[in-house]
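A.B. asks: Return a 3D structure for these sequence lines:
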Amino acid sequence: MIKNIFKNTGPGTLVAAAFIGPGTVTLCTLAGVNFGFNLLWAMLLSIIATLVLQEMAARLGIISRKGLSEVIREEIKTPFLRKGITVLILSAVVVGNASYEAGNISGGVLGLESVLGKYSFSLGTISVNLMSLFIGLIAFILLYHGSYKFLEKALISLVLFMSISFVATAVITKPNFLEVLNGVFIPKLPEKSILTIIGLVGTTVVPYNLFLHAALVKERWQKKEDLKFARKDTIISIIIGGLVSMAIIISAEAIQTKDIANAADLAKGLAPLFGGFAKYLMALGLFAAGITSAITAPLAAAYVAKGCLGWSGSLKSKKFRCVWIAILFLGVLFSSIGIKPIEIIKFAQVANGMLLPIIAGILLWIVNKKSVLGNYVNSNIQNIFGILIVCVTVFLGVKGILEVLNMV
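C.D. replies: Predicted coordinates for the structure are as follows:
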């Protein structure tokens, strides 16, 4: 039975692995600590938006047999506009993922250090964190193997492990079920919560996941008839990912102190109330979140570069490997020399929230082109949801900029 359940599971799980990274864990922790259950509705909104957009990306990949960046490069006919959007995508995804990768690795380090302590060595005046090198090495080995099926199995295992860790922690806190439902289905906007809401949306509806998903479904499925499997995979994986994010918010609400900066602090805060068991669950979950995102971020960047620049070849091609190695190296470098993880993660997540409307708008335009998808273009209902999502993300992005500039 279990074998049948996971027979057609794959790319969706990798998408979930990408968005349940240290950024998600950190922001969900801060949301729970600072606002209790009041922002659970933002996670529900994020899950719905992710389902709609990732289904579009998966459909594009299976039907067109191309990645999102490849289709953009081919469908935009005006040279100036095509180059401008290509530079924007490369900057947002490839360059952006380099800084985002440091947050992924640093988040995994937080999980390890909360259990094992800190290990470092000095190079002159610079202190190098050994845990960052360890996580980078694991990510390098998994990526260098170059097999999609191998990566898929490894990430599915890590996501399952991570999910069990976080959900078990939430159960331990024994939340009030009616208050949780109230937080999920009745939207509230507490004072000074707008940037947290933007972060929750940005950390779940990750722009680079749209490129990653469209590229990965081509590796997993070959026929148009397989679209039903891709949709099932997407729905199950993203709902599980959303429930995990909600579980972290629920866990964080149980903490009495407000002196929380990251999920490692959440683990320590839970220990006096529920014993060391909760601490280990949270720490191991954060470690798994760091590893999964440390793998998917470089992988997504490499797929985007491959599509935008028109490269051919597989996961084992030299150009493809050069991109993800560069992203991984920069992530390990910035993480290991002591840049504060919380600042890296918060910056990356808010930036994703700002960039999302642009990427979502381009995807919505493409999946309405019959020249690309034929009879598989968006339905009217899908377009309504897509337009609403773009409008909401534009609104949140503008509000966030004004908030940063102290104009609201």
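
A.B. asks: When you work out contacts or count neighbours from here on, use the C-alpha atoms and nothing else.
C.D. replies: OK.

A.B. asks: For Ile381, the count of nearby residues, please.
C.D. replies: Neighbours of Ile381 under the rule other CA atoms under 10 Å: 9.

A.B. asks: Proceed likewise with the subsequent sequence, for comparison:
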Amino acid sequence: MKRLLAVTLGVLTAIGGFVDIGDLVASSLVGARFGFSLVWVLLLGVVGICVYAEMAGRVAAVAGRPTFDLVRERLGPRAALVNLIGSLLVTALTLAAELAGVALAIELISSVTYLLWVPAVVLMVWLVIWRTRFETMERVFGLAGLALVVFVVAVVGLDPSWSGMLDGTLHPEVPGGEGVPTYLYYGIALFASAMTPYEVFFFSSGGIEERWGPEDLAVARTNVFVGFPLGGLLSLAIMAAAALVLHPAGVEVGNLSQVVLPVAVPLGKAGLALVLLGVFAATFGAALETALSCGYTTAQYFGWRWGKAAPPRAASRFHVVVATALVAGAMLVLTGIDPVKVTEYSLVFAAVALPLTYLPILVVANDPEYMGRAVNGRLANTVGVLYLAVVLVAATAAVPLMIATKAGQ
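C.D. replies: Next up, the predicted model:
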């Protein structure tokens, strides 16, 4: 019964926790500008995160150590340091975007400017990390994030042409007025939103927090192969809602209110209330994950004691890193920089950092010293190498495309 409960809640948590500010902005923006022509990229990203999250979860369950800890040991301190720096920069930028997302959700509810809410959001995130058990934290915000299912209801309520949607998905083309470089730029951003580096590091570390062992491989795999695809379905619904409402009207997404607008069209105020709850929970949960990920990767690299289960005094350096990341993210948001642009830039740089994240995971998952008989099989290696090639192409093209398109303009 306990294992069944862990699987059930784990799946629900994965569904609610998959969608963060990057998925909200990228999916909505892409749907508004390109209709259904980039759905294939989202599907590609969902499969990719499943492939590598399964490896990361299996490493944690079998080796009993988080992925980043083994990366340093397996690749050496210098190579792992490059990985650490890249991961920290991207995760810290993502954290700033998540904090802004929480504050913007509160602004839409209260009509008080989001900048005034940022300090309160930081304090709330820090208190939850400091005082709440890992399982409680993960499940409460993950389950609350399921309110985003209202996007699926909204798509059905819009009574779309299902054959037209399918045709646009199966026969993608660059819409008139959009250039191929811009199409590719947003395609990479959408791909990166599904494969954001912090997800696998948090997933692996979370497995250690929940004391996974070899007997929990089924739990880890259920989280991955059921939870992540269903989370991807939410992203697809966000894209579809924008494609149905905003794309025909020529509206480009520039703020969070436009992301939630398609829900209000068929469902009115009740739908708007639910979607705002979902956005708040999803971005708050992602802020928790990114803040913790900054602490996880840093502590694991330096060999410090870490984790929410450890008494704060015993893991003081871990908590200092988490708090520092929160303050740094808040300071960036308080400069007044456009939160949507922060999100877009975080996705571009996440794309650049993808090889630093996924190559070491592939290496560790193939090491029999750590994994014994649970090393990657032929299928996992074949798909993993193919995705690594895709990741390298995306990482190489991301910054040149950002420059060529002036960040998608």
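
A.B. asks: Could you pull up the residues touching the equivalent of Val180 of structure 1 over in structure 2?
C.D. replies: Using TM-score structural alignment, the equivalent of Val180 of structure 1 in structure 2 is Met165. Residues counted as contacts of Met165 of structure 2 (CA atoms under 8 Å, 6 or more residues apart in numbering) are Phe36.

A.B. asks: Let's see that with 10 Å instead.
C.D. replies: Met165 of structure 2 sits next to Gly35, Phe36, Ser37, Ala240, Ala243, Leu244 when contact means CA atoms under 10 Å, 6 or more residues apart in numbering.

A.B. asks: Among those, which ones are in helices?
C.D. replies: Taking DSSP state H, the ones among the contacts of Met165 of structure 2 that sit in helices are Ala240, Ala243, Leu244.

A.B. asks: returning to what we had before: out of the contacts of Met165 of structure 2, which ones does structure 1 keep as well?
C.D. replies: Compared against structure 1 with both residues aligned by TM-score structural alignment, their matches' CA atoms under 10 Å, these retain Gly35, Phe36, Ser37, Ala240.

A.B. asks: so how far is Ala80 of structure 2 from the third one?
C.D. replies: Relative to Ala80 of structure 2, Ser37 of structure 2 is positioned 38 Å away (CA to CA, to the nearest Å).

A.B. asks: just the first one next, same as before
C.D. replies: Remark: distance between Gly35 of structure 2 and Ala80 of structure 2 (CA to CA) = 40 Å.

A.B. asks: between these two, which one's more packed in?
C.D. replies: Neighbour totals were compared for Gly35 of structure 2 and Ala80, and Gly35 leads with 28 against 21 (other CA under 10 Å).

A.B. asks: The residue nearest to the more buried one when sequence neighbours are not counted: neighbour count?
C.D. replies: In space, and not counting its chain neighbours, Gly35 of structure 2 is closest to Ala243: 4.5 Å by CA to CA, 6 or more residues apart in numbering. For Ala243 of structure 2, the neighbour count with other CA under 10 Å is 28.

A.B. asks: The residue in structure 1 that Leu184 of structure 2 lines up against: what's it in contact with?
C.D. replies: Aligning on TM-score structural alignment places Leu184 of structure 2 opposite Ile194 in structure 1. Counting by CA under 10 Å, 6+ apart, Ile194 of structure 1 makes contact with Leu200, Leu396, Gly397, Lys399, Gly400, Glu403.

A.B. asks: Adding secondary structure, neighbour count and distance to Gly12 of structure 1, write those residues out as a markdown table.
C.D. replies: As requested, the contacts of Ile194 of structure 1 are arranged in a markdown table below (DSSP: H, G, I helix; E, B strand; the rest coil; neighbours: other CA atoms under 10 Å; distance: CA to CA, whole Å):
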| residue | secondary structure | neighbour count | distance to Gly12 of structure 1 |
| --- | --- | --- | --- |
| Leu200 | helix | 28 | 19 |
| Leu396 | helix | 22 | 26 |
| Gly397 | helix | 25 | 26 |
| Lys399 | helix | 17 | 31 |
| Gly400 | helix | 23 | 29 |
| Glu403 | helix | 14 | 34 |
